[in-house]
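Engineer: Build me a structure from this.
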Amino acid sequence: MRRLALLAGLALLTGCVSMEWRGSMVPHLEINGDDGREPKPVALNRGALRPTEPGWPQFRGPARDGVTPAQGVEPDWSSAPRARWRVPVGEGHSSVILSGQSVFTMEQDGEEELVTARSLDDGEILWNYGVRTRWGDFMSGVGPRSTPTLHAGRLYALFTDGSLVCLEADSGKLLWKTKIIQEGYEFPEWGLSCSPLVWKGLVIVTPGGEKGAARAYHSGSGKPAWVSDFHGEGVYLSPCILNLLGRDQLVTAVSGRIAFLEPLSGKTNWEAPWKIFLNNAQIAQPLALPGNSFLLSAGYGKGSEGLAVSAGKEEPYLVKTAWRSKNLKSKFSSPVLKDGFVYGFNENSLTCLDASDGELKWRGRKYGYGRVLLAGDKLVILGNTGILSVVEANPEKFMETYSGQLLSDDRCWNGPALAGGYLVARNGLEIACFDWAQKQ
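Structural biologist: Sure, this is the predicted structure:
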């Protein structure tokens, strides 16, 4: 064992291999050199494009909850989707968004981070917009972490240096640009990761920081609208709106704390401790549950809590823990809700819980630290090694209907987009479009 460790260390020092972390604390070793891993553009026989509305316009889909709308076609969930095209892409963990006949993501190109628009038809680049910046760290690698947001013909994107831009979606023309961080800002350990939220004329971002953890800008001009009093070290949560007791609440977090903010003003309505073993870094998104409740979940041994919200006598909101579970520890992937049941990853294993009391319904297979989407009564899972799987969203039993390699075996923490029967997925090497309405 000591000899093996010594050889591995020598290989790293001499550049023979590289080390990549895929979600567990165990590194994945790769042999360097000309190994044919650089993907070659592939275009197959393609038919005319179908409509994709309402598309997949932002991080985790139309409602930011991992649920895809009706597809307009009937996918064959028991077989592999047919590849339409496959092209190279730059590094980064940005997810994919899809609208009309365009696909958008962010990627690294040398010393620039790019917002890139590609054709849904063939993967050709339509335009890109770059900011000269580069984030890289040992654990999570190189490239942008945030996912752009499309709203009313405009694309809003956040770069790892804190640049927030508004672009024309059709052309990539810059409409405005601002910086969301100030001098002295302490970056999260693995980079600035929040994806912009567009809500009622505002663009909301949650970088964290001692001078205001959440910030809003007017979507038309980029001028500041508000800065929150809520502050603290930034984490990896993207801003989201949950409706609780009939009011919209902006749910956000900093290291060790969770909060509701008034989304029009940034005023703090409620905050409480939310401690996570090891790093206090919240990654998984909050999930709305039935009956003025919501779910928080985290990895690193933390688990999940179902939280019930009621009106307090002295405080406007009274939030109590309804249940706790160690059977859903969502490290990277945010869970989804279907008919009162929660589906998500317990570290890297798929599980189903009853949303009312946290009771474990079943444990499924290990899929790695990937992403899960809900499409009708199916769970669409893209594992962190590029394997696509489909599982029935059925609380009675675990049943997988399909599993197969979709992308190259490179670290995949990027969320796919699913609309109109088209699945667009990427990792740090390639981006590809698949048609689930056509059999292989």
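Engineer: Going by C-alpha atoms from here, please, whenever you check contacts or count neighbours.
Structural biologist: Noted.
Engineer: What ranges does the protein have for its helices?
Structural biologist: Assigned by DSSP state H, the helices in the chain fall at 2-14.
Engineer: so what's A83 closest to, chain neighbours aside?
Structural biologist: Counting by Cα to Cα, 6 or more residues apart in numbering, F434 is the residue found nearest to A83 once chain neighbours are left out, at 4.3 Å.
Engineer: count of neighbours near that neighbour?
Structural biologist: 20 (other Cα atoms under 10 Å).
Engineer: Any figure for the gap between it and V424?
Structural biologist: 6 Å (Cα to Cα, to the nearest Å).
Engineer: ditto for A272
Structural biologist: A272 is 38 Å from V424, by Cα to Cα.
Engineer: re earlier: quick one: residues contacting the residue nearest to A83.
Structural biologist: 81-85, 422-424 (Cα atoms under 8 Å, 6 or more residues apart in numbering).
Engineer: what sits against I97?
Structural biologist: Counting by Cα under 8 Å, 6+ apart, I97 has contacts 56-59, 61, 103-105, 147-149, 416-417.
Engineer: and I180, what is it in contact with?
Structural biologist: I180 neighbours (Cα under 8 Å, 6+ apart): 162-164, 207, 215.
Engineer: Reformat the residues you listed as CSV; add distance to L261.
Structural biologist: Listed next are the contacts of I180 as CSV, based on distance: Cα to Cα, whole Å:
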residue, distance to L261
G162, 22
S163, 23
L164, 21
P207, 15
R215, 11
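Engineer: I figured F159 was touching S146, is that so?
Structural biologist: Yes: the criterion here is Cα atoms under 8 Å, and F159 meets it with S146 at 7.1 Å.
Engineer: Now do the strands in the stretch 201-350 of the chain.
Structural biologist: 202-205, 215-218, 224-227, 240-244, 247-254, 257-261, 268-273, 287-289, 293-298, 303-310, 318-325, 336-338, 341-346, 349-354 (DSSP state E, counting those that start in this stretch).
Engineer: Also the stretch 1-150 of the chain?
Structural biologist: Using DSSP E, counting those that start in this stretch, strands in the stretch 1-150 of the chain cover 17-21, 27-31, 42-43, 67-68, 82-88, 97-99, 102-109, 112-119, 125-132, 136-137, 141-142, 149-151.
Engineer: Going by neighbour count, which residues of the last one are buried?
Structural biologist: Same thing as strand 149-151. Under the neighbour-count criterion of 16 or more other Cα atoms under 10 Å, strand 149-151 has 149-150 buried.
Engineer: how close does L242 sit to S293?
Structural biologist: Counting by Cα to Cα - L242 and S293 are separated by 10 Å.
Engineer: the more surrounded of these two?
Structural biologist: Using other Cα under 10 Å as the criterion, L242 and S293 rank with S293 on top: 23 against 19.
Engineer: excluding its backbone neighbours, what's nearest the more buried one?
Structural biologist: A308 (4.3 Å).
Engineer: Over to Q438?
Structural biologist: In space, and not counting its chain neighbours, Q438 is closest to R82: 6.0 Å by Cα to Cα, 6+ apart.
Engineer: just to revisit the earlier point, mind checking which of the contacts of I180 are buried?
Structural biologist: By 16+ other Cα under 10 Å, those give 162, 164, 207, 215 as buried.
Engineer: gap between the third one and V235?
Structural biologist: Distance of P207 to V235, given as Cα to Cα: 7 Å.
Engineer: here's the other one to compare against:
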Amino acid sequence: MSDYSKNDESEQSLSQTGDAAQTEPEADTPVESPERPVRRLRWKWGLAVLVIGIAAMIIQWFRLAPDRTYQVFSVYMGIRNLVVGLLVWWMLISGVAWKTRFKGLLAAVLSFALFFAVVRVDGFEGDMVPRFQFRFLPTSEQRAVEYFENVKTADKPGLFKQPESEVNTPSASGDSAAGPQDWPGYRGAQRDGIAHDQQIRVDWETEPPKLLWKHPVGAGWGSFCVVGDRAFTQEQRGAEEVVVCYDAQTGKQLWVYADPVRFSETLGGDGPRATPTYRDGFLYTLGGTGILHSFEVFSGMEVWTRDLLKEEGLENLTWGMAGSPLIKDNLLIVNPGVRPSGSEKKNPSVLAIDLRTRKTAWVSGTRKSSYSSPQYAVLNGTPQVLIFHAKGLEGFALEDGRSLWFFPWTNQAGCNAAQPIPLDDSSVFLGAGYGQGSARIRITPSEEADQPADVKPEWKSLSLKLKFNCAVQQDGYVYGLDEGVLTCLDLETGKRQWKRGRYGYGQLLLVDQYLLILAEDGRVELVEANPEKYVQRGGFQAIEGQTWNHPALARGRLFVRNSEEAACYDLSPLTK
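Structural biologist: Purely as a prediction, here's the structure:
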């Protein structure tokens, strides 16, 4: 190779090296990377979902007023829709990184799970607002079971008795018939919520009610039946539904009869709903699952039993068998469950059992049952049984059960639970909740014997919406809790006189010229039955916990209970 060729190759190499040096950046010069799009939270969309959701709930709340149940349900639906809207925004529209989206979703799920790991839903208020309780605290039913485990004596499974000498103590009335100051069943002797022939002291500031006894009880929404020195009620104690006899003066348990059944329902709560019925030394009870019993009251010995749902092939109602047995003449009358869907047979609206033969005397009606109890009335000279169905009020002849008339009165829930009130020989007051209201109806017999009577409303009112709270009437006026607020209506016109005092979904009774109101929170208040104005005369905290049960008044003693505890207070006039 020549020298010239070597020089050319050397120059070419140097030229390439120089070019490379000119194109490569210096070591200290930063290298620019391609720009990534910046993710920004589209918070305005989320805020819009939040504002629209809350506004919709507020509008629905005022639109559905004053019906608290529908208002609460609208809030549930609104919260559900709001959560779905926020979830869609967060996962699809928020604009943040997918990793962040899934982290946020996981955090929300874990927070929800943690909340319910710490607390439990311990029932619902009358307007369906949930009540929460810490999980580490015992339930009211557990406290009751523990209490009775410590006080009972057992001589055979499910039946706990005191010594025979104590059990066979005669009643204070002196015989087996209920006296005029006894409380022999649901809402008293006539089921009108009126303590006839009784008086109480009303100056509670200087002469306050005296506590005679208080202790835990099993779950259930029934009331007390009180005759002489004995008080009867029904409770749920664990896996057993029990009928209990207490000493009315001391609260001491005298006997218990247990059935291995349990009625449970999320919104309505657990346990039996009905109140025992007393008649001539015997007690009759209907459990939440439809078991009908007859007992000898002194010993607690079962006389006979019938499983109404099982023997008739019926299904239970959503909130259980709630109608307390009615006894008139020799008939025991109940309103049982419903036929299964698709059944070719018709619904038995009312069932009468002959107490002498213990066999079915008659079955009548076709309409679906509800939660009111059978009511006796004499209208247009005809003894009859009033049954408040899911669809309305119907009258049945006492002797043979034939349908005499029907008046449609219902609501979206198909729930009629308040007791109808016979007013005179041809008119009845009735009320229902869920926005329905109340009415006074007039029953006029048909000129043709085989035709049903003509029934027309004398007036209708949106006031006094009785959800499952019964009313009382006196001197041409009716008093009741209209969505938790005490209300007075004129029975002649249906016009509201006044509306005052918030008691929740409690119950009341009438004694003399006063209303004894057992509020939903366990308070007892004394209010004048005064059509001119609301006058509250006194009050005290009787028991703790949610209270839907009716109070009972016998011989000046007020008996109150709920699904947590029971108590008795002496209200009798003091003798000087």
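Engineer: Overlay them and tell me the TM-score.
Structural biologist: Once superposed, chain against chain, the TM-score is 0.91 (TM-score structural alignment, normalised by the length of structure 1); 428 aligned residues with a Cα RMSD of 2.4 Å.
Engineer: returning to what we had before: nearest to P196 of structure 1, of the buried ones among the contacts of I180 of structure 1?
Structural biologist: Nearest to P196 of structure 1 out of the buried ones among the contacts of I180 of structure 1 is L164 (Cα to Cα; 8.7 Å).
Engineer: which one in structure 2 is aligned with that closest one?
Structural biologist: For L164 of structure 1, the aligned position in structure 2 is L292, judged by TM-score structural alignment.
Engineer: Ok, E111 of structure 1 next?
Structural biologist: E111 of structure 1 maps onto A239 in structure 2, by TM-score structural alignment.
Engineer: Am I right that its match is in contact with A258?
Structural biologist: No: if you go by Cα under 8 Å, A239 of structure 2 and A258 don't touch, sitting 9.5 Å apart.
Engineer: The two: which has the busier surroundings?
Structural biologist: Using other Cα under 10 Å, the more surrounded residue of A239 of structure 2 and A258 is A258, with 19 against 13.
Engineer: quick one, what contacts that one?
Structural biologist: A258 of structure 2 touches 158-159, 240-243, counting by Cα under 8 Å, 6+ apart.
Engineer: what residue of structure 1 matches up with it?
Structural biologist: Checking TM-score structural alignment: A258 of structure 2 goes with G130.
Engineer: what's the answer for T318 of structure 2, then?
Structural biologist: Per TM-score structural alignment, T318 of structure 2 is aligned with E189.
Engineer: Please apply the same query to A397 of structure 2.
Structural biologist: Using TM-score structural alignment, the equivalent of A397 of structure 2 in structure 1 is E262.
Engineer: Repeat that for R120 of structure 2.
Structural biologist: So, by TM-score structural alignment, R120 of structure 2 is matched to V17.
Engineer: what about that match, neighbour count?
Structural biologist: 17.
Engineer: Which residue, neighbours along the chain excluded, lies closest to it?
Structural biologist: Nearest one to V17 of structure 1, counting by Cα to Cα, 6+ apart, is I31 at 4.2 Å.
Engineer: just checking, what residue in structure 2 corresponds to that neighbour?
Structural biologist: Aligned partner of I31 of structure 1 by TM-score structural alignment: F134.
Engineer: can I assume that match is in contact with R120?
Structural biologist: Yes: using Cα under 8 Å, F134 of structure 2 is in contact with R120, at 6.2 Å.
Engineer: related to what we said a few turns ago, going by distance to A288 of structure 1, which of the contacts of F434 of structure 1 wins?
Structural biologist: Nearest to A288 of structure 1 among those, with distances taken as Cα to Cα, is L423, at 25.3 Å.
Engineer: residues contacting the closest one?
Structural biologist: Contacts of L423 of structure 1 (Cα under 8 Å, 6+ apart): 416-417, 433-436.
Engineer: cool, and Q541 of structure 2?
Structural biologist: 522-524.
Engineer: For V455 of structure 2, grab the count of nearby residues.
Structural biologist: 18.
Engineer: how much space between the equivalent of it over in structure 1 and G306 of structure 1?
Structural biologist: By TM-score structural alignment, V455 of structure 2 lines up with V319 in structure 1. Distance, V319 of structure 1 to G306 of structure 1, using Cα to Cα: 10 Å.
Engineer: Mind listing the shared neighbours of the two?
Structural biologist: By Cα under 8 Å, 6+ apart, no residue touches both V319 of structure 1 and G306.
Engineer: wait, isn't the match of L164 of structure 1 in contact with T285?
Structural biologist: Yes: assessed by Cα under 8 Å, L292 of structure 2 is found in contact with T285 at 5.7 Å.
Engineer: returning to that earlier point: can you tell me, leaving aside adjacent residues, what's nearest to the match of A258 of structure 2?
Structural biologist: L114 (4.3 Å).
Engineer: neighbours of that neighbour, just the number please.
Structural biologist: As a measure of burial, L114 of structure 1 has 24 neighbours, counting by other Cα under 10 Å.
Engineer: V84 of structure 2 now?
Structural biologist: 13.
Engineer: And it, how far from L50 of structure 2?
Structural biologist: Counting by Cα to Cα, the gap from V84 of structure 2 to L50 of structure 2 is 11 Å.
Engineer: With adjacent residues omitted, what lies nearest to the equivalent of Y534 of structure 2 over in structure 1?
Structural biologist: Matched by TM-score structural alignment, Y534 of structure 2 corresponds to F398 in structure 1. Closest residue to F398 of structure 1 apart from its sequence neighbours, by Cα to Cα, 6+ apart: G364 at 5.8 Å.
Engineer: Just to check, the one you found is in contact with E347?
Structural biologist: No: G364 of structure 1 is beyond contact range of E347, at 12.0 Å (criterion: Cα under 8 Å).
Engineer: More neighbours: those two, which one.
Structural biologist: Legend: neighbour count by other Cα under 10 Å for G364 of structure 1 and E347, higher for E347 (26 against 16).
Engineer: Tell me who's in contact with that one.
Structural biologist: By Cα under 8 Å, 6+ apart, the neighbours of E347 of structure 1 are 299, 328-331, 369.
Engineer: Give me the buried positions along stretch 121-132 of structure 1.
Structural biologist: 121-124, 127-131.
Engineer: okay if I get these as CSV plus distance to S255 of structure 1?
Structural biologist: Output for the buried residues of stretch 121-132 of structure 1, formatted as CSV (distance: Cα to Cα, whole Å):
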residue, distance to S255 of structure 1
D121, 42
D122, 42
G123, 39
E124, 40
W127, 37
N128, 34
Y129, 32
G130, 30
V131, 28
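Engineer: residues contacting the closest residue to F396 of structure 2 other than its chain neighbours?
Structural biologist: Nearest residue to F396 of structure 2, sequence neighbours excluded (Cα to Cα, 6+ apart): S403, at 4.6 Å. Contact partners of S403 of structure 2, counting by Cα under 8 Å, 6+ apart, are 364-365, 394-397, 452.
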